[in-house]
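J.: Quick one: sequence plus predicted model below, questions after.
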Amino acid sequence: MNSRIPTRQVPAPGAGADAVRPLREFAMAFTSSPRGARLARRLVSHRLDTWGHPYGGRANDALTLITAELTANAVRHGHVPGRDFHVRLAHGTDALRIEVSDTRTERVPVPCDREPPGDAESGRGLLVVAELATRWAVAPREGAPGKTVWAELALA
């Protein structure tokens, strides 16, 4: 990766919340654990395949990796004991959108355009999301405490 990758974050909270008008939608709550994150990733990949974005295709691979990063962050940084995280996948005419919501409000990801030092074991997940997504952002969670991190992938 480059040492400076611009984030494609939309600064206004909730901006683009209706950018993907869903033709199809999948939503589910998952246990806030590594197993829940793995299941979310697999179900998103499977749903994309059934919607015509096959395994190994650009859209499926990119959105599955984005989902893996966002759900891992929800488990690692957004975990509140006894609370699940939620995933919503929307398929619009021009884009796919993934939303991962957790109940932790005080740990909002900070956009960064620099890689962590070469020996750091973490800190690159949102750089991956920024590189793969057309746009992404963090917004307050609607209807519940917490935050939602979302990413969109334009369909070419």
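T.: That came through, no problem.

J.: From here on, just use CA atoms for contacts and neighbour counts.
T.: Will do.

J.: Just the buried residues of the helix ranked longest in the chain, please?
T.: Ranked by residue count, the top helix of the chain under DSSP state H comes out as helix 58-77. For helix 58-77, burial by neighbour count (16 or more other CA atoms under 10 Å) applies to 59-75.

J.: put this beside the first:
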Amino acid sequence: MKSATPPQRHTAQQPALAREFAMQFTSTPRGARLARRLTSHRLHDWGLPYASPTNEMVTLITAELAANAVTHGHVPGRDFHLHLTFSEAEKVIRVEVTDTRSERLPAPNAPGTDAESDPGLLLIAALANDWGVTPRPAAPGKTVWTEFLLPHRR
């Protein structure tokens, strides 16, 4: 007897997944808290448990970026945007927080800039493998992004 569905063939190597999460939040302390909590939940869903160092570190950085967006990037009536990506193939987690103010662009590792005087940016620089700021191309504002390389699991 033949089966109506062909048997699944298992390849030697499954393609690695790229996972994504994006959401808009109110530019308030409550919105920043929600961004932090949803980041932790999403990472847990992606296989990085709540109590793992990676989940805690990425959640901490997301909290700092969201708080900065609310504190320094707030424009009345405008929200901030969070975008997370997790590339399992490259073992990289990228966090991007976009706000609508562009007059204060922190410069990574530049002497005499906000990066030296803002303890949050010092924290980001210490914990992230890379970070930077890019202006929004189509509207006023900026995106502050960070990248984290995951340790190799054995």
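T.: Perfect, I can see it now. All figures in this text were calculated on a predicted structure; none of them were measured in a lab.

J.: TM-score them against each other, please.
T.: The TM-score (TM-score structural alignment, normalised by the length of the second structure) is 0.78; 129 aligned residues with a CA RMSD of 1.9 Å.

J.: neighbouring contacts of the longest helix of the first structure?
T.: With contacts defined as CA atoms under 8 Å, 6 or more residues apart in numbering, helix 58-77 of the first structure is touched by 32-34, 37-38, 40-42, 44-45, 48-49, 53-55, 85, 98, 100-102, 107, 125-126, 128-129, 132-133, 149, 151, 153, 155.

J.: Work out the gap between it and the centre of the chain.
T.: On the basis of CA atoms, centre = their mean, to the nearest Å, helix 58-77 of the first structure is displaced by 5 Å from the centre of the chain it belongs to.

J.: compared with the second structure, how much does that helix deviate?
T.: Mean deviation of helix 58-77 of the first structure relative to the second structure after superposition (mean CA distance after the TM-score superposition for the first structure): 0.5 Å.

J.: helices or strands next to the helix or strand that that helix is followed by in the packing?
T.: From helix 58-77 of the first structure onward toward the C-terminus, using DSSP states H and E, the following helix or strand is strand 85-91. Secondary-structure packing of strand 85-91 of the first structure (3 or more CA pairs under 8 Å, 6 or more residues apart in numbering; DSSP states H and E): strand 24-30, strand 95-102.

J.: Tell me the residues of the second structure aligned with strand 85-91 of the first structure.
T.: Aligned by TM-score structural alignment, strand 85-91 of the first structure falls on residues 80-86 of the second structure.

J.: what's the average distance of the matching stretch to the first structure?
T.: Using mean CA distance after the TM-score superposition for the first structure, the mean distance for stretch 80-86 of the second structure is 0.3 Å.

J.: tell me, what residue is most central in the second structure?
T.: Central residue of the second structure (CA atoms, centre = their mean): residue 95, 1.5 Å from the mean position.

J.: I'd say that one and residue 87 touch.
T.: No - using CA atoms under 8 Å as the test, residue 95 of the second structure is too far from residue 87 to be in contact (11.8 Å).

J.: how many other residues sit next to the counterpart of residue 41 of the first structure in the second structure?
T.: Using TM-score structural alignment, the partner of residue 41 of the first structure in the second structure is residue 36. Residue 36 of the second structure: 22 surrounding residues under other CA atoms under 10 Å.

J.: Thank you kindly, that will do.
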